[in-house]
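>>> Pasted the sequence and its predicted model underneath.
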Amino acid sequence: MLEHLELFFKSIFIDNMVFAVFLGMCSYLAVSKKVSTAVGLGAAVIFVLAVTVPLNWLLDQYLLRDGALVWLGPEYADYNLSFLSFILFIATIATMVQLVEIVVEKFSPSLYNSLGIFLPLIAVNCAILGGSLFMQAREIPSLGLAFNYGVSSGIGWFLAILAIAAIREKIRYSNVPAPLRGLGITFIITGLMGIGFQSFGGMLTGDNEPPEPTENNAAELTPEKELEKEMEEDEKTVSYNEVVNK
């Protein structure tokens, strides 16, 4: 349970797709002028990542990695189909994006029209493919953790585009210098938001936990041991001074 929570919060705040690795920036900048469209695209990204990352995990575990085909028989243990990773991952993503496009067009034509070309372009959104590739590179051990990683990565991207969309709606009424209006001020705000998200970096690393005392360390920390050690050092210093004076 702790492992799931740690992966969830790290993927949202520390390893955020936008602010940590700068993936999906094209859609992030182009569809963040209105909160309504940002919410629709963010929800679509969460759904696509939540489905494609576990599916691609199954493909990687039982088809692509070295020795993954051993379940077909011992004669297939030496096969390595990892060179097909990009093709199969993209095929899975394109299928899910097509499903999302059909559903959005059916139930929310206004959102479908507002998203325009950027809805089918989710298929080539580097954040979507990056989720599957990071899952593969980090060797996530279970299907549940892969689903967790897909959902949390999508939530992180959703929060990023929602936050910048809300800010961009507000700064329309602000006195922004003319050379920075538009993408200029958006890049500056994105950088500041990235710094803010990276400040969560020390939350879940576990480096702040004190080391567990061993028997030897515990013995060394007692007052008696410290006093004996100081006396030994004083005796050595006195002996050294006597030798030097002679």
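Arrived safely, thanks for sending.
>>> contacts and neighbour counts: CA atoms only from here.
Noted.
>>> which residues in the protein form helices?
2-9, 25-30, 35-59, 85-107, 109-115, 126-137, 143-170, 183-198, 215-220, 223-245 (DSSP state H).
>>> Comparison target below:
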Amino acid sequence: MVFAVFLGMCSYLAVSKKVSTAVGLGAAVIFVLAITVPLNWLLDQYLLQPGALVWLGPEYADYDLSFLSFIMFIATIATMVQLVEIIVEKFSPSLYNSLGIFLPLIAVNCAILGGSLFMQAREIETLGLALNYGISSGIGWFLAILAIAAIREKIRYSSVPPALRGLGITFIITGLMGIGFLSFGGMLTGGDEEGEPSTEPEAKIEKVEKKEVKEELAKNTKTIQ
């Protein structure tokens, strides 16, 4: 979510000064994504998609409520974030105070909404895959904020130029990490290499055919002479 599509950058940059705070927020993001993505998948499959209301009766088969996707998804996310806020305040007041305003701001975190929208765009077929996608996306965001928090704690003891201290060097490090992540992603696709083996035999066949045509032309020319 962070290094591939750069979603959730506001809380990623603001709450990554300490590892302990980053771990708490990352765990909250995993929980919210693990709950909201499957719930939104159910809403999408049985309420929002064109023809999803057919389970109510044949007369509802033509209904299309996809225009309500954003409203329904955000409502589900806001409900789950309120639940997380209540749980964290109850069991860990220190973490609740350290996260501050950024805990309720998970409700408007674009990474959370992006998880549900990507689930919808990729047309995930089963509830299990939706749950897996939500948990995996949360873990990815958790690892990203944990990595930058650990780096920022070490940078405090480094001689960073004054103009780059704070968010400046953080943006540079995030950009370098994103470049590395996307580089590995490009290496794993291998889409351009699939067509190469099939073109070589065709080229060889064309060369052989041209050679045979030239030999036949030479023979015919000698016969005419």
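Now that the structure is in, tell me what you want to look at. The shown structure was predicted, so the numbers you read here are calculated from the model rather than taken from an experiment.
>>> between the helices of the first structure, which gets nearest to Tyr76 of the first structure?
Minimum separation from Tyr76 of the first structure across the helices of the first structure (Cα to Cα) falls at helix 35-59, 15.8 Å.
>>> Who are the packing partners of the closest one?
helix 85-107, helix 109-115, helix 126-137, helix 143-170 (3 or more Cα pairs under 8 Å, 6 or more residues apart in numbering; DSSP states H and E).
>>> among those, which is the most enclosed?
helix 143-170 (a mean of 22; mean count of other Cα atoms under 10 Å).
>>> how big is the offset of that one relative to the second structure?
Superposing on the second structure and averaging over aligned pairs (mean Cα distance after the TM-score superposition for the first structure), helix 143-170 of the first structure comes out at 0.7 Å.
>>> now that helix: which residue numbers in the second structure?
Here helix 143-170 of the first structure aligns to the second structure at residues 127-154, judged by TM-score structural alignment.
>>> before we move on, what about stretch 61-70 of the first structure?
Residue span in the second structure matched to stretch 61-70 of the first structure, by TM-score structural alignment: 45-54.
>>> May I have the distance across the matching stretch, first residue to last?
This stretch, stretch 45-54 of the second structure, spans 11 Å end to end (Cα to Cα, to the nearest Å).
>>> which of the residues in that stretch are buried?
For stretch 45-54 of the second structure, a neighbour-count test (16 or more other Cα atoms under 10 Å) marks 45-53 as buried.
>>> so which of these comes closest to Gln225 of the second structure?
The closest of the buried residues of stretch 45-54 of the second structure, once distances to Gln225 of the second structure are taken by Cα to Cα, is Pro50, at 76.3 Å.
>>> With adjacent residues omitted, what lies nearest to the closest one?
In space, and not counting its chain neighbours, Pro50 of the second structure is closest to Asp64: 4.2 Å by Cα to Cα, 6 or more residues apart in numbering.
>>> Could you do Asn56 of the first structure as well?
Phe89 is the one closest to Asn56 of the first structure (Cα to Cα, 6+ apart), at 6.0 Å.
>>> For that neighbour, give me its contacts.
The contact partners of Phe89 of the first structure, by Cα atoms under 8 Å, 6 or more residues apart in numbering, come to 52, 56, 129, 132.
>>> Now the two most distant members of these.
Asn56 and Leu129 (10.0 Å).
>>> ok, back up a step: touching the match of stretch 61-70 of the first structure from outside, list them.
44, 55, 60-69.
>>> Neighbour-wise, give me the winner out of those residues.
Using other Cα atoms under 10 Å as the neighbour criterion, Asp44 leads the contacts of stretch 45-54 of the second structure with 23 neighbours.
>>> From what I see, that one and Phe70 are in contact.
No: using Cα atoms under 8 Å, Asp44 of the second structure makes no contact with Phe70, being 10.8 Å away.
>>> re the thing from before, turn the helices and strands packed on helix 35-59 of the first structure into CSV, including distance to Ala219 of the first structure.
Shown next, in CSV, are those (distance: least, Cα to Cα, whole Å):
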stretch, distance to Ala219 of the first structure
helix 85-107, 55
helix 109-115, 67
helix 126-137, 44
helix 143-170, 42
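>>> Select, out of those helices, the one closest to Ala43 of the first structure.
Once these are compared by Cα to Cα, helix 143-170 is nearest, at 6.9 Å.
>>> Show me what the closest one is packed against.
For helix 143-170 of the first structure, the packing partners by 3+ Cα pairs under 8 Å, 6+ apart are helix 2-9, helix 35-59, helix 126-137, helix 183-198.
>>> most neighbours per residue, which of those helices?
Among those, helix 35-59 has the highest mean neighbour count (mean count of other Cα under 10 Å), at a mean of 22.
>>> Need the contact partners of that one.
Here helix 35-59 of the first structure has contacts from 31-32, 88-89, 92-93, 96-97, 100, 111, 114-115, 119, 122, 128, 131-132, 135-136, 143-144, 146-151, 153-155, 157-159, 161-162, 165-166, 169, using Cα under 8 Å, 6+ apart.
>>> change it to 7 Å
31-32, 89, 92-93, 96-97, 100, 111, 114-115, 128, 131-132, 143, 146-147, 150-151, 154-155, 157-158, 161-162, 165-166 (Cα atoms under 7 Å, 6 or more residues apart in numbering).
>>> Give me the mean deviation of it from the second structure.
Mean for helix 35-59 of the first structure is 0.4 Å (mean Cα distance after the TM-score superposition for the first structure).
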